[in-house]
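S.K.: Structure of the sequence below:
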Amino acid sequence: MGNGSPSERITDELRRRIVAGELEPGTRVPSTRRIMQEWGVAMATATKVLSRLREDGLVRALPGVGTVVADRAAAVAAVPAAPAANPAPGEAPVSGAAAVSGAAAVSGAAAVSGAAAVSGAAAAGGRRGKGGERELGRERIVAVAVRVADTEGLAALSMRRVATELGVATMSLYRHVPGKDELLRLMLDKVFGEQPPPEASAPDWRTGLDGIARLQWRIYRSHPWLAATMSFTRPVLAPDAALHTERSIAALAGTGLSMAEMAQASVSLAAFTCGLAVHFEREAQAEQDSGMSADEWMDRLDDQDHDRLMADPERFPMFDALNRGPEIDMSLDALFEFGLARMLDGVGALIAARGTGSG
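M.R.: This is a model prediction of the structure:
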């Protein structure tokens, strides 16, 4: 595989397989665990390999599947593997499968540099037409950013990454979106706006709060990156997201709770839902890195370490009792159902106390 660090050599080998067509678009690439086994390296090295391939745009994370070869990898294969023997004056040689650096992307033997650089899929396909940037707008930028975050995770999102998908220079995005923080705010508002809470009042406060919490849960599941962007101490100005809080407070109107209690109950319920939903992205990343689903990981843990670690009934009497009893569903959905019911029970107890004049 040549010289360089272990991660560089493995990356070069997987890049070669992708470019050669041995790994076709949509095909799952070796997981971190498979890389560790095949090349005898540590997990940190294997993780660095997959990160480098993602940065190069050769692979992408597919929720529920793992890391797969990106569709645009075929474009990289079209780039010559070696420079021309006698490049013309002013031309930069191309080495490897492709050379992409900073704002410059190389296609064929010619180097295009500066703000007019074409990167990613647009560079190879030549799809960046004269009207490319003229067609650029905030809505299109946000839609692409959401797609990147949905498929590759929040860590893969950057202004440069979005520009690559759009086939435009990175700086052109800043005419529409000031920066990544504003981009995240717009993304948040977009995904909440696509699934607004119902306008009609629910028959009772519990039905209303239950429906809004479940709607938020579905939104977080559809966009695993979303929960990590939420803040309940420094909320962003996102009207479509704030509408959920508005409707939650409205559901509690007339229950006898004070305005402060209604607001705190609404935000606490939203924070519970969001806090649990954070694990959607963590699980997707863990599955991508390990190549194992949560169930597969638990099975492996049971086989290797669980019995040994929890074998002492004196130190872990409750775990010992759990192990001897029927299997318990500890999935995120099951935890959400249990927690939501208990949260609503608590609100109900507070409402009852206010009705009797106690508390």
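S.K.: From now on I want contacts and neighbour counts done on CA atoms only, so please keep to that.
M.R.: Fine.
S.K.: Name the SS class of the closest residue to M292 other than its chain neighbours, please.
M.R.: Leaving aside its sequence neighbours, M292 sits nearest to A286 (C-alpha to C-alpha, 6 or more residues apart in numbering; 7.9 Å). Following DSSP: H, G, I helix; E, B strand; the rest coil, the label given to A286 is helix.
S.K.: ok, and what's touching stretch 331-342?
M.R.: The contact list for stretch 331-342 (C-alpha atoms under 8 Å, 6 or more residues apart in numbering) reads D210, A213, L269, F272, T273, L276, A277, H279.
S.K.: Among the residues you listed, which ones are in helices?
M.R.: Secondary structure from DSSP state H places D210, A213, L269, F272, T273, L276, A277, H279 of these in helices.
S.K.: Second input sequence below; structure requested for side-by-side comparison:
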Amino acid sequence: MTERAKLELSAQHEWEIYVEHPWVPQLFALTTRPPIAPRMMAYTDWRMRAVDGIGLDFETMVRAAIMVSVHTQSAALSLAREMHAKDTREHWLGVRSAKLQEVFDAGELTMIARFGAESVQASEPASIFEFGLQRLLDGVAELIPE
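M.R.: Model prediction:
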């Protein structure tokens, strides 16, 4: 398994924890200090081992491991808010469609006015998590010496 695949797998496993337990990322949001939670610390350790021996200094390995986790936690916070919402995104948008159309018709928010079903799907927390994770992993790959 490649270093990238290991980092991706660790993030996917962490994401699954947050999907099953949406309150967990909210705990991390309350502090800037890492939790003394062996199972959560295991993901950081796993990520660091995934990139050990490929030419990165230890501090870069620390940053890469934490960066993947911070991204995962951030996306999971949005997911938790969605899971606790009283209605679906579709219903929320439907109820506000007249006001949204009014804003769009003003012609000032030309990019936002282009939003459609695919754009709404692209803005879902799981989509943002996956997109961001791939970009982060692309960036880590650039750090690896030839």
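S.K.: TM-score of the superposed pair?
M.R.: Once superposed, chain against chain, the TM-score is 0.88 (TM-score structural alignment, normalised by the length of the second structure); 143 aligned residues with a C-alpha RMSD of 1.8 Å.
S.K.: quick revisit: name the member of the ones in helices among the contacts of stretch 331-342 of the first structure with the most neighbours.
M.R.: With neighbours taken as other C-alpha atoms under 10 Å, the top of those is A277, carrying 26 neighbours.
S.K.: Distance of that residue relative to T207 of the first structure?
M.R.: 21 Å (C-alpha to C-alpha, to the nearest Å).
S.K.: Check V59 of the first structure too.
M.R.: 43 Å.
S.K.: Which residue ranges of the stretch 101-250 of the first structure form helices?
M.R.: Using DSSP state H, counting those that start in this stretch, the helices of the stretch 101-250 of the first structure run over residues 120-125, 138-152, 159-166, 170-173, 180-193, 205-222, 239-252.
S.K.: Of those, which is nearest P317 of the first structure?
M.R.: P317 of the first structure lies closest, by C-alpha to C-alpha, to one member of the helices of the stretch 101-250 of the first structure: helix 205-222, at 34.1 Å.
S.K.: which helices and strands sit right next to the closest one?
M.R.: helix 239-252, helix 259-277, helix 332-356 (3 or more C-alpha pairs under 8 Å, 6 or more residues apart in numbering; DSSP states H and E).
S.K.: Enumerate the positions of the longest one that are buried.
M.R.: Which is helix 332-356 of the first structure. F336, G339, L340, M343, L344, V347, L350, I351, A352 (16 or more other C-alpha atoms under 10 Å).
S.K.: now these in a markdown table, with distance to V106 of the first structure?
M.R.: Shown next, in a markdown table, are these (distance: C-alpha to C-alpha, whole Å):
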| residue | distance to V106 of the first structure |
| --- | --- |
| F336 | 49 |
| G339 | 53 |
| L340 | 53 |
| M343 | 56 |
| L344 | 58 |
| V347 | 61 |
| L350 | 65 |
| I351 | 66 |
| A352 | 69 |
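S.K.: just those residues now: which is nearest V112 of the first structure?
M.R.: F336 (51.7 Å).
S.K.: what's around P235 of the first structure, how many residues?
M.R.: P235 of the first structure has 12 nearby residues by other C-alpha under 10 Å.
S.K.: typed the wrong thing, it's R81 of the second structure
M.R.: By other C-alpha under 10 Å, neighbour count at R81 of the second structure equals 14.
S.K.: any idea what it aligns with in the first structure?
M.R.: Structural alignment (TM-score structural alignment) places R81 of the second structure against R282 in the first structure.
S.K.: residue contacts, the counterpart of Q26 of the second structure in the first structure?
M.R.: Matched by TM-score structural alignment, Q26 of the second structure corresponds to A228 in the first structure. Counting by C-alpha under 8 Å, 6+ apart, A228 of the first structure makes contact with V278.
S.K.: Okay, A228 of the first structure and V236 of the first structure: tell me how far apart.
M.R.: When distance is defined by C-alpha to C-alpha, A228 of the first structure is 13 Å away from V236 of the first structure.
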